[in-house]
Each structure stands twice: as C-alpha cells, then as structure tokens.
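Q: need coordinates for the following:
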Amino acid sequence: MLPLRDENPHPPGFKPKLTIALIIMNVIVFGIEVAITGQFIEFSNREAMNMFLTWGAVPGCVTGQIDGVNTGMGIVNCPAIPELTLITSTFMHGGIMHLGGNMLFLWIFGDNIEAKFGR
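A: Predicted coordinates:
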C-alpha cells in the first residue's frame, strides 16, 4: 500500500519550496550516478562500487578506523574528508525504485515538516 497524499491542511498559498528543491537535487544526483555507472535499475558494476564507497558514508572511514575498503575488485581508499560523506550519502540512491520510493515519501511528508518549521 503506497500513500498518495496526506490530509494535513496548510496555509493558503503554501508551496513546499524546500521539498521541491530537495527532490530536484536528488533527481540530478541520480542522473549523475547513471552517467557515471552507465546503469539505471541497479548499480552493480565496478564504477558503481567505487562511486558508492567514495561518496557514501562508510562507517569505518568516517570514524577513521580504516583507510580503504577491499571490494573484491580492488581497494577503494577512503575520501580525504570522510565526514563530508555524511551529507553526500543522503543524496545517493541504489536504483530507480529506491529513488522513486524515497521521493514519493519526501513529497508526501516533506511539506508537513516544512510547514511545521514555519518556512
């Protein structure tokens, strides 16, 4: 069962600008992922592995416990600023269904959060 909308009222003329901006940013980043990996449905090649380990949050890299990850296809070094991946990883998606599901829920519930914080 997928939600299509919620019933929370908003002030007249309210437009969820930040929610729309986040959705656009996520779609752009997904387009970059597709361009880098050449894959659309599921990212499973070497380029995808390198991309996700470079821009995704790898706990051992963020905490400084490891210097790189052995993927079985080679070693991917931790980024120079691993803390940055705590932000970049929030825009990474593992395929079109992952992106679609996340953006659906962001669209439905993001405006509620935006309205609650008084934007």
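Q: only C-alpha atoms from now on, for both contacts and neighbour counts.
A: Noted.
Q: could you pull out the helices in this structure for me?
A: Assigned by DSSP state H, the helices in the chain fall at 17-37, 46-55, 59-62, 85-88, 96-116.
Q: got those helices as TSV, with mean neighbour count and distance to residue 8 columns?
A: Compiled in TSV, the helices of the chain are given as follows (neighbours: other C-alpha atoms under 10 Å; distance: least, C-alpha to C-alpha, whole Å):
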stretch	mean neighbour count	distance to residue 8
helix 17-37	16	16
helix 46-55	18	35
helix 59-62	17	37
helix 85-88	16	29
helix 96-116	16	7
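Q: how about these, which one is nearest residue 70?
A: helix 46-55 (10.1 Å; C-alpha to C-alpha).
Q: let's compare: structure for the following, please.
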Amino acid sequence: MFPLYDENRTRITPYFTYGLIGMNILVFIHEVSLSHAQLNQFLSQYAVIPQELTSNWSGEWITLFTSQFLHGGWWHLISNMLFLWVFGNNIEDRLGHFKYLIFYLACGALAALCQWFIGMNSEIPSLGASGAISGVLGAYI
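A: The predicted structure is shown next:
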C-alpha cells in the first residue's frame, strides 16, 4: 500500500552490517581460541559486569559497547548474526551507514543498561549483540 522506495531509489550496500557481522565472528574466534582462564580474564575485561559498573562507572562504561561483540557460544553467535544479516541491511539502507551504526550501538548500550538496572549487584557477565539486534528488529517492524 505504501511503498518504502520511489522508483528512482536504489538500495545501498550494507557495508556496516557486513562489518558488524565480521567483527562479531572475529571476536568469537578469538574467544574460542583462549584457555578457560584466559577467557574468564577476557570476559571480565570486556563484558558488562553489573556490580563493577555500579561501583566504577567511569572505568567500566566502555563495556556497554565492547560486550556487544562477545558471545556465549556458537548458537548465540549464529542466531544473532542470522537476524542481523536478514534485518540489518534493511535498516542500514533506510537510515544510511553512519546513523545505522550509531543506532545499532546505542540500542546495544541501552539494552546493557537495562540489564544492569535489573541486577545492579550481579557478578554475572552480560554479553552479546542481542540487545542491539532487538533494536534493529524493532526498527524493522
């Protein structure tokens, strides 16, 4: 009924969507290459740990972004990247490259803050692109 594009509009190549997928895969490959002790150290440094965010906001806020590139297993990675591949290109096309990247990262950071708000004293690391991808899915709807 209402077309998304006029006849003259062409779709852009979703470079940032492909880049985000590639970065997530590369970080996950790094994760699986680590020993158990190294992985724990890696996650404590780059995942959102609500208790640490509560006690040291100035030193931990960057994890709101770095945690978006970490995943807890193959299924977690594959399902997130599948949804990003299917829906992300449409949102990137609609918003443009840079607005899309800002939107994606902001959705992920806001999702991490929601998780932090629910359990401010939790010691369990929070990680994954699910919050950012949920924002992309919401935008798609």
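Q: nearest to residue 77 of structure 1, out of the helices of structure 1?
A: helix 46-55 (7.6 Å).
Q: check the mean deviation of that closest one from structure 2.
A: Here the mean offset of helix 46-55 of structure 1 against structure 2 after fitting is 2.4 Å, by mean C-alpha distance after the TM-score superposition for structure 1.
Q: from the contact counts, what lies against that helix?
A: helix 17-37, strand 75-77, helix 85-88 (3 or more C-alpha pairs under 8 Å, 6 or more residues apart in numbering; DSSP states H and E).
Q: any idea how far the equivalent of residue 55 of structure 2 over in structure 1 lies from residue 19 of structure 1?
A: Superposed on structure 1 with TM-score structural alignment, residue 55 of structure 2 falls opposite residue 64. Distance, residue 64 of structure 1 to residue 19 of structure 1, using C-alpha to C-alpha, to the nearest Å: 33 Å.
Q: next one: residue 97 of structure 1
A: Counting by C-alpha to C-alpha - residue 97 of structure 1 and residue 19 of structure 1 are separated by 19 Å.
Q: again with residue 33 of structure 1
A: 21 Å.
Q: same question for residue 59 of structure 1.
A: Distance from residue 59 of structure 1 to residue 19 of structure 1, by C-alpha to C-alpha: 28 Å.
Q: so who does residue 139 of structure 2 touch?
A: Residue 139 of structure 2 makes contacts with residue 91, as judged by C-alpha atoms under 8 Å, 6 or more residues apart in numbering.
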